[in-house]
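Colleague: missing the sequence, but the structure's below:
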């Protein structure tokens, strides 16, 4: 997978795992496995979480993560045109590609 695919996969996993309260790494990994039928490795998780934090899309509370207001807005935009999980994932991937191009 590309860097953008991985980051968007983890972003989507955090969005879904933290809908009601911040989610820990195990909860995020479980959702990621459900989405992609693969468990993200440590590097994929840490690289993605670091990138998402630097972009102010997620925040950390102790050892748990959730979307920031900006992250929620990006998730809502990605979900607006589709309710299909893979469509949302693709929309997030495209958004992350745009952010990377502009940085």
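Modeller: Here it is on my side, so go on. All values reported here derive from a predicted model rather than from experimental measurement.

Colleague: rest of the way, CA atoms for contacts and neighbours
Modeller: Will do.

Colleague: how about the strands of this structure, start to end?
Modeller: Ranges of strands within the chain are 23-24, 58-61, 64-67, based on DSSP state E.

Colleague: out of those strands, nearest to residue 73?
Modeller: The closest approach between residue 73 and any of those, judged by Cα to Cα, belongs to strand 64-67 at 9.2 Å.

Colleague: Most tightly packed of the strands of the chain?
Modeller: strand 64-67 (a mean of 22; mean count of other Cα atoms under 10 Å).

Colleague: still on that earlier bit, tabulate the strands of the chain (TSV), appending distance to residue 86.
Modeller: Formatted as TSV, these follow (distance: least, Cα to Cα, whole Å):
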stretch	distance to residue 86
strand 23-24	21
strand 58-61	21
strand 64-67	19
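
Colleague: Tell me which of those strands sits nearest to residue 32.
Modeller: Among the strands of the chain, strand 23-24 sits nearest to residue 32 (Cα to Cα), with 12.3 Å.

Colleague: then this one, side by side with the first:
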């Protein structure tokens, strides 16, 4: 699983101008089954996305297609982690640690 943390590098008026494109991009990733949660940070200086996948390079390539990043409105910090304990609703994403 991956945590994608966006930090805005542009004023909010520029971010808001591309928000519809960013949301369409998010919707496509939800449809593909890659994203399982997302939202704005408070204070509103970026956002967070929870993504599933086995390949960090693929997640990095996907993040590079975000209209916010393409238009140089944000940076991404991607953290990979093993979801070894999850709520029942997320059981499909639970991982085992390597032995």
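Modeller: Alright, I've got the coordinates. Just so you know, these numbers come straight off a predicted model, no measurement behind them.

Colleague: quick one: TM-score?
Modeller: The TM-score (TM-score structural alignment, normalised by the length of the second structure) is 0.34; 52 aligned residues with a Cα RMSD of 3.7 Å.

Colleague: how about the strands of the first structure, which one is nearest residue 5 of the first structure?
Modeller: Closest among these, using Cα to Cα: strand 58-61, at 16.9 Å.

Colleague: one step back: mind checking which of the strands of the first structure is nearest residue 3 of the first structure?
Modeller: Using Cα to Cα, the strands of the first structure put strand 58-61 closest to residue 3 of the first structure, at 17.3 Å.

Colleague: List of residues touching the top helix by length along the second structure?
Modeller: Across the second structure, the longest stretch assigned as helix under DSSP state H is helix 19-32. By Cα atoms under 8 Å, 6 or more residues apart in numbering, the residues outside helix 19-32 of the second structure that reach it are 35, 36, 66, 67, 68.

Colleague: change it to 6 Å
Modeller: The contact list for helix 19-32 of the second structure (Cα atoms under 6 Å, 6 or more residues apart in numbering) reads 35, 67.

Colleague: Distance from the lengthiest helix in the first structure to the middle of the chain?
Modeller: In the first structure, assigned by DSSP H, the helix with the most residues is helix 85-102. On the basis of Cα atoms, centre = their mean, to the nearest Å, helix 85-102 of the first structure sits 10 Å off its chain's mean C-alpha point.

Colleague: List the buried residues in it.
Modeller: Of all the residues in helix 85-102 of the first structure, those buried under the rule 16 or more other Cα atoms under 10 Å are 88, 89, 90, 91, 92, 93, 94, 95, 96, 97.

Colleague: Distance-wise, check residue 16 of the second structure relative to residue 58 of the second structure.
Modeller: 27 Å (Cα to Cα, to the nearest Å).

Colleague: ditto for residue 69 of the second structure
Modeller: For residue 69 of the second structure, the distance to residue 58 of the second structure equals 16 Å [Cα to Cα].

Colleague: These two: who's more crowded?
Modeller: More crowded of residue 69 of the second structure and residue 58, by other Cα atoms under 10 Å: residue 69, with 17 against 11.

Colleague: so the more buried one sits in a helix?
Modeller: Yes. Residue state for residue 69 of the second structure (DSSP: H, G, I helix; E, B strand; the rest coil) corresponds to a helix.
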